[in-house]
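Novice: Predicted model and sequence follow; I will ask about them next.
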Amino acid sequence: MSLTAISRPDQSWPQRPGPRPRTTTVNPHEQLDQNAPHDLQDRLVSQVLTLPGVMLGESWISVPGSRAFLLDASVSKGGPEAFFGPTTEFAHIHPAHDGSLHAKLPAADAEKIMAAGWGEPHPMAARHGPPINNVMLYGPRDEAELATLLAILRRSYDFGLGSVEA
């Protein structure tokens, strides 16, 4: 599966099967059950790193042990709403015991992704009201979910590139 070939320009998302996982309602925002197997987490990271201009680094905003997906400054043309803080971090994956992610997404995509059951607003984002574009994405439980999460992360990447409108 090549992440560079994954795209959902129609912005439609399949429904995530089953109930939503339990999560914390305060910082740190964590997924408490239905956690992603470690091998799927590693494959997700490897696939995201195949995107041009993406590097792995420490998260500016998340808990220790989180891995941040950073855009090289030469390709990061998205607005400040596409990144966490004063960095080019467009998404991060939490430590292996958790396996959930946070991603910056265009608000319209974020709404559809959350409505389809793939994530929820970050507790701090929810306090500030719409538009919400800081989304917790639940870790993938199987191959099909991995493919959907890679497509969602591709949207986040495109948002960081500036090729998707806020």
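Specialist: Yes, it's here.

Novice: From here on, just use CA atoms for contacts and neighbour counts.
Specialist: Will do.

Novice: Against which helices or strands is the longest helix belonging to the chain packed?
Specialist: The longest helix of the chain (DSSP state H) is helix 143-161. Packing partners of helix 143-161 (3 or more CA pairs under 8 Å, 6 or more residues apart in numbering; DSSP states H and E): helix 38-48, strand 89-93, strand 101-104.

Novice: How far away from the center of its chain is the second one?
Specialist: Going back to what we said before, that points to strand 89-93. Offset of strand 89-93 from its chain centre (CA atoms, centre = their mean, to the nearest Å): 6 Å.

Novice: Any idea which of the helices and strands packed on helix 143-161 gets closest to residue 20?
Specialist: Nearest to residue 20 among the helices and strands packed on helix 143-161 is strand 101-104 (14.4 Å), distances taken as CA to CA.

Novice: dropping in the other structure now:
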Amino acid sequence: MTTNNTFEIPKRDGERPQTTSRNPHIQLNQQPEDRKIIEDIMNWAFSLPEIKKEHSKISMPGAEAMCLSEDKMCNDCSAFMIENEFAHFHPSPDSSMHLGLPIMDANYVIEQGWGELHPVAKMGYLTHNFIMVYAPRNEAEKEIVKKIIARSYAFAKGELTNE
């Protein structure tokens, strides 16, 4: 594993969206008006090297999972929710996602207003580095969400430590 490099994102504008407090953990408002924003992120995410697009093994029907090739997975890390799935996108109209990050990154994303702890992590069934990332509302927010996904991807590959 390499040392964690600087990860900076701006504060998210406005209030946090409404979400459910239990499973299914979904975002209830503040989705983008243009679904193309989400499609662009998904196309980018699923084009990353060693990523397979699969139906999520842990989320609601219709959720699409980012699954890392098993030979590229980090050893003894908490990046994965189940098997080789480290992130998944929720179907429309929700458009949020869940993913794993190093704990410091997860806390930082929450502090900056871009996400919240997964309720299953609050209950102790997942570690506290699994969060919901809110759906981006515009092109500028899409780029921030891509940065968060890139961190999750690096974590899953073992390029970041869980510090």
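Specialist: Arrived safely, thanks for sending. Since the model is a prediction, treat every value here as computed from it, not as a measurement.

Novice: rewinding a little: where in the second structure does the longest helix of the first structure fall?
Specialist: Mapping helix 143-161 of the first structure onto the second structure (TM-score structural alignment) gives residues 139-157.

Novice: what about the residue mapped onto residue 53 of the second structure from the first structure, which helix or strand?
Specialist: Using TM-score structural alignment, the equivalent of residue 53 of the second structure in the first structure is residue 56. Assignment of secondary structure by DSSP states H and E places residue 56 of the first structure within strand 54-58.

Novice: Which strands or helices does that strand pack on?
Specialist: Against strand 54-58 of the first structure (3+ CA pairs under 8 Å, 6+ apart) you get strand 67-71.

Novice: Kindly recompute the last result at 10 Å.
Specialist: Where contact means 3 or more CA pairs under 10 Å, 6 or more residues apart in numbering; DSSP states H and E, strand 54-58 of the first structure is packed against helix 38-48, strand 67-71, strand 89-93.

Novice: Tell me the residue in the first structure aligned with residue 10 of the second structure.
Specialist: Looks like residue 10 of the second structure aligns to residue 14 there (TM-score structural alignment).

Novice: quick one, whichever strand or helix holds residue 109 of the first structure and helix 143-161 angle?
Specialist: Here residue 109 of the first structure sits within helix 107-115, counting by DSSP H and E. Relative orientation of helix 107-115 of the first structure versus helix 143-161 (axes from the mean of the first three to the mean of the last three CA atoms, to 10 degrees): 160 degrees.

Novice: what sits against the counterpart of residue 95 of the second structure in the first structure?
Specialist: Residue pairing (TM-score structural alignment): residue 95 of the second structure is matched to residue 99 of the first structure. Contacts for residue 99 of the first structure were tallied using CA atoms under 10 Å, 6 or more residues apart in numbering; they are 30-32, 34-38, 40-42, 66, 92-93, 137-141.

Novice: From residue 22 of the second structure, how far off is residue 153 of the second structure?
Specialist: Noted for residue 153 of the second structure: a distance of 26 Å to residue 22 of the second structure, by CA to CA, to the nearest Å.

Novice: what about those two, which has more around it?
Specialist: Counted by other CA atoms under 10 Å, residue 153 of the second structure and residue 22 do not tie: residue 153 has more neighbours, with 27 against 12.

Novice: which ones are touching the more buried one?
Specialist: By CA under 10 Å, 6+ apart, the contact set of residue 153 of the second structure is 45, 48-49, 51, 66-68, 73, 79, 86-87, 99-101, 147, 159-160.

Novice: Closest to the centroid, which residue in the second structure?
Specialist: Centroid-nearest residue in the second structure: residue 99, 3.1 Å away (criterion: CA atoms, centre = their mean).

Novice: I'd say it and residue 148 touch.
Specialist: Yes: with contacts counted by CA atoms under 10 Å, residue 99 of the second structure reaches residue 148, the gap being 9.1 Å.
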